[in-house]
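Peer 1: my questions are about this predicted structure, shown below with the sequence.
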Amino acid sequence: MTAQHPVIAVLGSGSWGTALAILLSRNGAIVRLWGHLATESERLHRDGENREFLPGYPFPGGLSVTADLGAALQGAEEVIIVVPSHAFKAVLEKAVPMMELQTSLSWATKGVEPQTLSLLHEVAADLLGDKPTAVISGPSFASEVAKRLPTAVTVASSSPEHAEKIAGYLHSDCFRAYTSDDIIGLEVGGAAKNVMAIGAGIADGLGFGANTRAALITRGLAEIMRLGMALGGKRETLMGLGGMGDLVLTCTDDQSRNRRMGLALAQGLSIDEAKQEIGQEVEGVMTAQAIYNKARKLGVEMPITEQVYRVLHQNLDPKEAVQNLLGRRKRQEAG
């Protein structure tokens, strides 16, 4: 093991975890990709690619797959968690006792801990204390990263050294990693944009057009900024890759599972039917409830989030949700 070939454990073998594992391995790291189901990990190992979630992209030679968490973590210099937000705490609780003292932690999970409404860095701090951690977020579809299409993300940490280290692992001629110290802003942007993408999918599915989509994205960004800044995030972060950049991506492209959820709901499908059609986790469904409750607790006005929450969790008709937004009193744009 050398500085040029760090050992990195990627926990989570879905599309994004697989894409990051491939990127890191292409960059020279020794990567252990962990999945919680032995049958899935065995299939990935046998196929030499993730045929279910990221077909057509063979694993580089430095990438191995395992369902043994201890084996994945042994000797790892860095652990990157890439599991759905509702599983984040459980995976971290299992991993922490097995991590070596010098091992550092980062994550590319986007969401909120559903039971406590905690941001993920708060969950990590409860288990790790003041050990430096980092979050990786930005506009990044897994398939485009695997295709080596130009991509840029942000790595945020309270430790500049840790942020630079993670960015160094990720950075390549087709993948640019910026650094930041604003963990809160990056996490809020990454979580809340999924809710807005469901809203954009609903509006497009109902045939409301490009004008409506542009208005929803812009006012959605205003909501995200109000929440992020109320929690201590920075305006420039929420206007950057992990805020506006990720929001535009997920609201406008059908590679977004959350946008596809909105499209399906507009067509009259139930959440379960839409999930079955999409075939992967749709973070915005659970995140909508968490963000809505967090905003109410803080007294932050988030009308788009509220209507998406009501569609998802109170059986509100999508058409009525749009009318509720259009019927709000007129006001100044700022704020």
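Peer 2: All right, it came through fine.
Peer 1: for the rest of this, base every contact and every neighbour count on C-alpha atoms.
Peer 2: Fine.
Peer 1: can you get me a residue count around the residue lying closest to G243 once chain neighbours are set aside?
Peer 2: Spatial nearest neighbour of G243, excluding adjacent residues (Cα to Cα, 6 or more residues apart in numbering): G189 at 4.4 Å. Per other Cα atoms under 10 Å, the neighbour tally for G189 reads 31.
Peer 1: same check, this time on R176
Peer 2: Neighbour tally, R176, other Cα under 10 Å: 15.
Peer 1: how near is it to D182?
Peer 2: Distance, R176 to D182, by Cα to Cα, to the nearest Å: 18 Å.
Peer 1: which residues of the stretch 151-300 of the chain fall in strands?
Peer 2: Ranges of strands in the stretch 151-300 of the chain, per DSSP state E, counting those that start in this stretch, are 151-157, 175-180.
Peer 1: contacts for the longest one next, please.
Peer 2: With contacts defined as Cα atoms under 8 Å, 6 or more residues apart in numbering, strand 151-157 is touched by 132-140, 144-145, 163, 166-167, 174-183, 186, 241-242.
Peer 1: checking the residue nearest to the spatial centre of the chain next. Helix, strand or coil?
Peer 2: Nearest to the mean C-alpha position of the chain, by Cα atoms, centre = their mean, lies K110 at 2.8 Å. Secondary structure state of K110, per DSSP: H, G, I helix; E, B strand; the rest coil, is coil.
Peer 1: show me the contacts for it.
Peer 2: Shown in contact with K110 (Cα under 8 Å, 6+ apart): P84, S85, S137, E187, G190, A191, E283.
Peer 1: so can I have TSV of those showing neighbour count and distance to R329?
Peer 2: Below are those laid out as TSV (neighbours: other Cα atoms under 10 Å; distance: Cα to Cα, whole Å):
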residue	neighbour count	distance to R329
P84	20	37
S85	23	35
S137	26	35
E187	29	31
G190	30	29
A191	28	28
E283	21	31
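Peer 1: related to what we said a few turns ago, contact partners for the residue nearest to G243?
Peer 2: Shown in contact with G189 (Cα under 8 Å, 6+ apart): I224, G228, L238, G242, G243, M244, D246, L247.
Peer 1: next one for the comparison:
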Amino acid sequence: MARAAVLGAGSWGTAFAKVLAEAGTEVTMWARRPEVAKVLDSEHRNPWYLPGIELPPIAATHDHRAALAGADIVVLAVPSQSLRANLAEWQGDIPGDATLLSLAKGIETGTLLRMSQVIAEVSGADPSRVAVLSGPNLAREIADRQPAATVVACTDTSRAEAVQLASATGYFRPYTNADVIGCEIGGACKNVIALACGIASGMGLGDNSIASLITRGLAEIIRLGVAVGAEPVTLAGLAGVGDLVATCTSPLSRNRSFGHVLGAGGTMESAQQATHGQVAEGVKSCTSVRALAAAHGVEMPLTNAMHQVCHEGLATSEAVGQLLGRRLKPE
């Protein structure tokens, strides 16, 4: 039996720990807050992030060393912009041949590194030990055992297959892929496009508008992906289109919900309150994704508009006008 350490007890970390346990993997979770670890361990529930969900008997601890001991798979389930600091604290206790699996979706601010690059740099692990998981994986639906598929990407096929086996259930179907770059670019950029779709929804715009934003957003993602070495076919799959559609259209998506409040006339502060006090990942990622695109000479007008709305005070109505006012050209 494989043994997994899940470091991070947010909604997705908790849901994925549930998947692993129900796939027959031995799981220990680490939670940053002692009170969360205590309730997870003794009551097998997480009322802070997945209220109403009964978990399998998963061990949980506030001591990362106890969680990491003997782990074959180390699941990194913390936000992208805090991954480096957390990993620096954990890296000395990670078993030497463990597969490091990233659930984080983002581009690191400042360095413009993808999460797998941050993991390899901080941990000193060979990149072939680093895997990423990405797809249309809304945590609440998966915790409810609603059918979903995902992609496990790793340059080492045997490691990808080991994670696949450790997480396959009757409701959760993982596929393997060697294109780590494509999976990470799709996962980072879709959060930004979901903000735009949320804003459009909050402004009362209809399905034609949302479909147009998703389609043009996908074009931006593919342009950036190809520029940094991704395979276009990856972005046409679960880690690209699949993740993009789910995040842009579901009310369970924090990024879409955050954008909806902004589009309805709310402030950044009220949008944060509406998403349970958490800033949506796309708010942080839009700046780093925009910078990465600029470094590679890639045009990303939607991403640029989201950066201006979130960080430069551009009104949402002006952002829409800016996008619609762009010069006419072939698709």
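Peer 2: On my side now, so go ahead. All of these numbers come straight from a predicted model, not from anything done at the bench.
Peer 1: before we move on, the earlier item: please identify the residue in structure 2 that aligns with the residue nearest to G243 of structure 1.
Peer 2: G189 of structure 1 maps onto G186 in structure 2, with residues paired by TM-score structural alignment.
Peer 1: from T247 of structure 2, how far out is its match?
Peer 2: G186 of structure 2 is 11 Å from T247 of structure 2, where distance means Cα to Cα.
Peer 1: could you do V152 of structure 2 as well?
Peer 2: Note on V152 of structure 2: its distance to T247 of structure 2, by Cα to Cα, is 18 Å.
Peer 1: and the helices in the stretch 101-250 of structure 2?
Peer 2: 115-123, 139-143, 157-167, 180-202, 207-228, 232-235, 243-249 (DSSP state H, counting those that start in this stretch).
Peer 1: deepest-packed of those helices, please.
Peer 2: Most buried of the helices of the stretch 101-250 of structure 2 by mean neighbour count (mean count of other Cα atoms under 10 Å) is helix 180-202; its value is a mean of 29.
Peer 1: circling back to that earlier point, closest one to I80 of structure 1 among the strands of the stretch 151-300 of structure 1?
Peer 2: Judged by Cα to Cα, the one of the strands of the stretch 151-300 of structure 1 that comes nearest to I80 of structure 1 is strand 151-157, at 12.0 Å.
Peer 1: G28 of structure 1 matches what in structure 2?
Peer 2: Correspondence of G28 of structure 1 to structure 2, assessed by TM-score structural alignment: G24.
Peer 1: so who does the aligned partner of S13 of structure 1 in structure 2 touch?
Peer 2: Aligning on TM-score structural alignment places S13 of structure 1 opposite A9 in structure 2. Going by Cα under 8 Å, 6+ apart, A9 of structure 2 touches M29, W30, A31, R32, V36, A77.
Peer 1: mind doing that once more with 6 Å?
Peer 2: A31 (Cα atoms under 6 Å, 6 or more residues apart in numbering).
Peer 1: quick check: L269 of structure 1 vs T287 of structure 1, distance?
Peer 2: According to Cα to Cα, L269 of structure 1 and T287 of structure 1 sit 20 Å apart.
Peer 1: before we move on, what about D254 of structure 1?
Peer 2: Remark: distance between D254 of structure 1 and T287 of structure 1 (Cα to Cα) = 19 Å.
Peer 1: these two: which has the busier surroundings?
Peer 2: Using other Cα under 10 Å as the criterion, D254 of structure 1 and T287 rank with T287 on top: 26 against 14.
Peer 1: mind checking what the more buried one lines up with in structure 2?
Peer 2: By TM-score structural alignment, T287 of structure 1 lines up with S285.
Peer 1: try A125 of structure 1
Peer 2: The alignment partner of A125 of structure 1 in structure 2, by TM-score structural alignment, is A120.
Peer 1: quick one: map E301 of structure 1 onto structure 2.
Peer 2: E301 of structure 1 maps onto E299 in structure 2, by TM-score structural alignment.
Peer 1: ok, W107 of structure 1 next?
Peer 2: Per TM-score structural alignment, W107 of structure 1 is aligned with S102.
Peer 1: relative to A230 of structure 2, how far out is its match?
Peer 2: Taking Cα to Cα, one finds S102 of structure 2 at 18 Å from A230 of structure 2.
Peer 1: tabulate the strands of the stretch 151-300 of structure 1 (TSV), appending distance to Q323 of structure 1.
Peer 2: Shown next, in TSV, are those (distance: least, Cα to Cα, whole Å):
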stretch	distance to Q323 of structure 1
strand 151-157	35
strand 175-180	39
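Peer 1: please identify the most buried of those strands.
Peer 2: With a mean of 24, the top stretch among these by mean neighbour count (mean count of other Cα under 10 Å) is strand 151-157.
Peer 1: give me the mean deviation of that one from structure 2.
Peer 2: Taking mean Cα distance after the TM-score superposition for structure 1, the mean distance separating strand 151-157 of structure 1 from the aligned residues in structure 2 is 0.4 Å.
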